[in-house]
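# the following block contains a protein sequence and its predicted model.
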Amino acid sequence: MAVVLDLLRNDQRPRHPEKAHQPDKPIQRKPDWIRVRAPGSPGWAETNRIVHEHNLVTVCEEAGCPNIGECWEKRHATFMIMGDTCTRACSFCNVRTGLPQGLDADEPEKLADSVAKLGLHHVVVTSVDRDDLADGGAEHFARTIRAIRRVSPSTTIEILTPDFLRKDGALETVVAARPDVFNHNLETVPGNYLTVRPGARYFHSVRLLQRVKELDPTIFTKSGIMVGLGEERNEVVQLMDDLRSADVDFLTIGQYLQPTKKHHEVVRFVPPDEFKGLETTAYAKGFLLVSATPLTRSSHHAGEDFARLKMARLARLAPGAVSA
């Protein structure tokens, strides 16, 4: 029987101390179209073993992703580097907020070893925000990319980075390591930033993605948003235009799910047909690839999507192709 995924954590540290005094917001019952089966397959168990054997952190667990059962069964995990504690307190996010510990110098090699053991053809690496570090963790990202290249040269690498706000030279360091896909999520429309993503700046994030293309046009760029946070459709369409102005290739749109009563409430569960309409609009704007469903997440089906991205680029560059 389908059940809503409810991940349990072993440690008992306060997960969101900064939200402890915020008023509770009721968690709405999820509609049938966004229910998933709980994990437990042999493939899931093997991925779980390898991840924890190497003391690695995954965003799949930390963010309570509803797709963990499906992805881990296929031996696909999204690794989260630089610890499990973020320096920001976004109201949508289930990752712990606080003062992070120092970096693990061996983490890039341990992660690369796990990529090889899992036999990943495509890997996604993300991180917490590390505003405490002089470069925001850029060099750690670069070291991780280089370590994976050494151990598993055929594996394509997708990174999902923070915004490196006020970290001069950080973006250039990461791009120089040449990931195959550079993802940075806008998360929501600009009008929601003060309540949903208060530590970030919308137009800085758009400019970050634009700058990646200026530094290396061969790198695919990608961004994602959540809907159901009170945004209007015209705001989402304007966001699409902003991303296309930055030459972003790939857009993901998924339903926001409230992790706890202390997090931002779900204003609305968006039905599947509206997601289909947003997908149609986004393709008309010129994105190479669009994924828009209630359960879409940044790294869901990332390997398959990377293959589709390459094919879409080749098709657009083919003689006689019409530029979007």
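Nice, I can see it. Numbering: from 1, shown residues only.
# contacts, neighbours, all on C-alpha from now
Noted.
# quick one, helices of the stretch 1-150 of the chain?
Taking DSSP state H, counting those that start in this stretch, the helices of the stretch 1-150 of the chain run over residues 42-53, 59-62, 68-73, 107-118, 138-151.
# then the stretch 201-324 of the chain?
With helices called from DSSP H, counting those that start in this stretch, the stretch 201-324 of the chain shows them at 202-215, 233-245, 272-285, 302-317.
# nearest to residue 35 among the helices of the stretch 1-150 of the chain would be which one?
In terms of CA to CA, the element of the helices of the stretch 1-150 of the chain nearest to residue 35 is helix 68-73, at 12.1 Å.
# surely residue 182 forms part of a strand?
Yes. Judged by DSSP: H, G, I helix; E, B strand; the rest coil, residue 182 forms part of a strand.
# excluding sequence neighbours, find me the nearest residue to it.
residue 221 (4.9 Å; CA to CA, 6 or more residues apart in numbering).
# structure two is appended below for comparative analysis:
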Amino acid sequence: MTTRERKPEWLKVKLSTGENYQELKKMMRSKTLHTVCEEARCPNIYECWANRTATFMILGDICTRACRFCAVKTGLPTELDWAEPERVAEAVEQMGVRHAVVTSVARDDLKDGGAAIFAATIKAIRQRNPFTSVEVLIPDFQGNWEALQVVMDAKPDILNHNVETVRRLSDRVRARAKYDRTLELLQRAKEMQPQIPTKSSIMVGVGETNDEVVQTMRDLRAHQVDIVTIGQYLQPTRKHMKIERYYTPEEFASFKEEGLALGFSHVESGPLVRSSYHAHEQVQSAQANTEKKAVAQ
């Protein structure tokens, strides 16, 4: 498959650059903040920004890894800004966000991988916005579990770490990240703070089979992951990994059924789904399903 092949109708995105979008873009620039929405060329940026929701990307905008699917810049970072957590908290306050999502580039140049900045950002958001829930999408910290403990001790409302793809393709798709290390991180996070929901994401269309996607969901559930999101990989540029195939909406619906049957408290599965897409709704759905299970038991 080449990048010139026309996308299916269900992948066409409606552009909406209205007042909220422009205001949010201006605010991000004024506070020198980065968003994964822009850096990763997310197809949902227009919808999310129009609804005044964004995923903040901390620790700069240069990643020390070069994953074959990701559009974020790669290189040697020079930025470590300890005032960044407060600026993120200010932006959350100005936006009136009820559920804040914070992610980062991978910072393998830092001993703790940036865990201290993650923790400081969680605390700064909570101090300014006591009624806002905070979700963090973290890197693997190269298996530094003390760094993970720093993040978990700050008690985010959701701990998110993406497996990205199936076991067979993991080494080819991801730079330095390891499939089993991802599973171990998610398991350890749950052991450190059992009450905090864990979440992971799978992208499809890079050469996996449907059975492998279901097996990946089984692996996540075996490591006590609560929420899973599944979406279509879209090639950011011609330099990136090619799309092997497009999945249909019906296939995504089937993945959702499989995931719910496996016991996930919430499954978000669709062509344009990304890890933080409709994140607030995911939290509410997961909480409702968890409460239903508790009552049933």
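Now that the structure is in, tell me what you want to look at. Remember, it's a predicted structure, so these values are computed and weren't measured experimentally.
# tell me which of the helices of the stretch 201-324 of structure 1 is the most buried.
With neighbours taken as mean count of other CA atoms under 10 Å, those reach their highest mean count in helix 202-215, at a mean of 18.
# and it, what does it pack onto?
Helix 202-215 of structure 1 is packed against helix 170-176, strand 220-227, helix 233-245, with contacts defined by 3 or more CA pairs under 8 Å, 6 or more residues apart in numbering; DSSP states H and E.
# make it 10 Å
helix 170-176, strand 181-183, strand 220-227, helix 233-245 (3 or more CA pairs under 10 Å, 6 or more residues apart in numbering; DSSP states H and E).
# is it possible to get a markdown table of the ones you listed that adds distance to residue 59 of structure 1?
Listed next are those as a markdown table, based on distance: least, CA to CA, whole Å:
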| stretch | distance to residue 59 of structure 1 |
| --- | --- |
| helix 170-176 | 20 |
| strand 181-183 | 14 |
| strand 220-227 | 15 |
| helix 233-245 | 24 |
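# what number of residues lie near the counterpart of residue 232 of structure 1 in structure 2?
For residue 232 of structure 1, the aligned residue in structure 2 is residue 209 (criterion: TM-score structural alignment). Using other CA atoms under 10 Å, residue 209 of structure 2 has 12 neighbouring residues.
# kindly provide the distance from residue 209 of structure 2 to residue 278 of structure 2.
According to CA to CA, to the nearest Å, residue 209 of structure 2 and residue 278 of structure 2 sit 26 Å apart.
# returning to what we had before: nearest to residue 274 of structure 1, of the helices and strands packed on helix 202-215 of structure 1?
Closest approach to residue 274 of structure 1 among those (CA to CA): helix 233-245, 9.6 Å.
# quick one: contacts for residue 39 of structure 1?
Residue 39 of structure 1 makes contact with 5, 7, 45, 66-73, according to CA atoms under 10 Å, 6 or more residues apart in numbering.
# try 6 Å this time
Residues counted as contacts of residue 39 of structure 1 (CA atoms under 6 Å, 6 or more residues apart in numbering) are residue 69.
# how far away is it from residue 255 of structure 1?
According to CA to CA, residue 39 of structure 1 and residue 255 of structure 1 sit 20 Å apart.
# same check, this time on residue 103 of structure 1
Taking CA to CA, one finds residue 103 of structure 1 at 32 Å from residue 255 of structure 1.
# so which of these two has more stuff around it?
residue 255 (24 against 13).
# map that one onto structure 2.
Residue 255 of structure 1 maps onto residue 232 in structure 2, with residues paired by TM-score structural alignment.
# same check, this time on residue 85 of structure 1
Aligning on TM-score structural alignment places residue 85 of structure 1 opposite residue 62 in structure 2.
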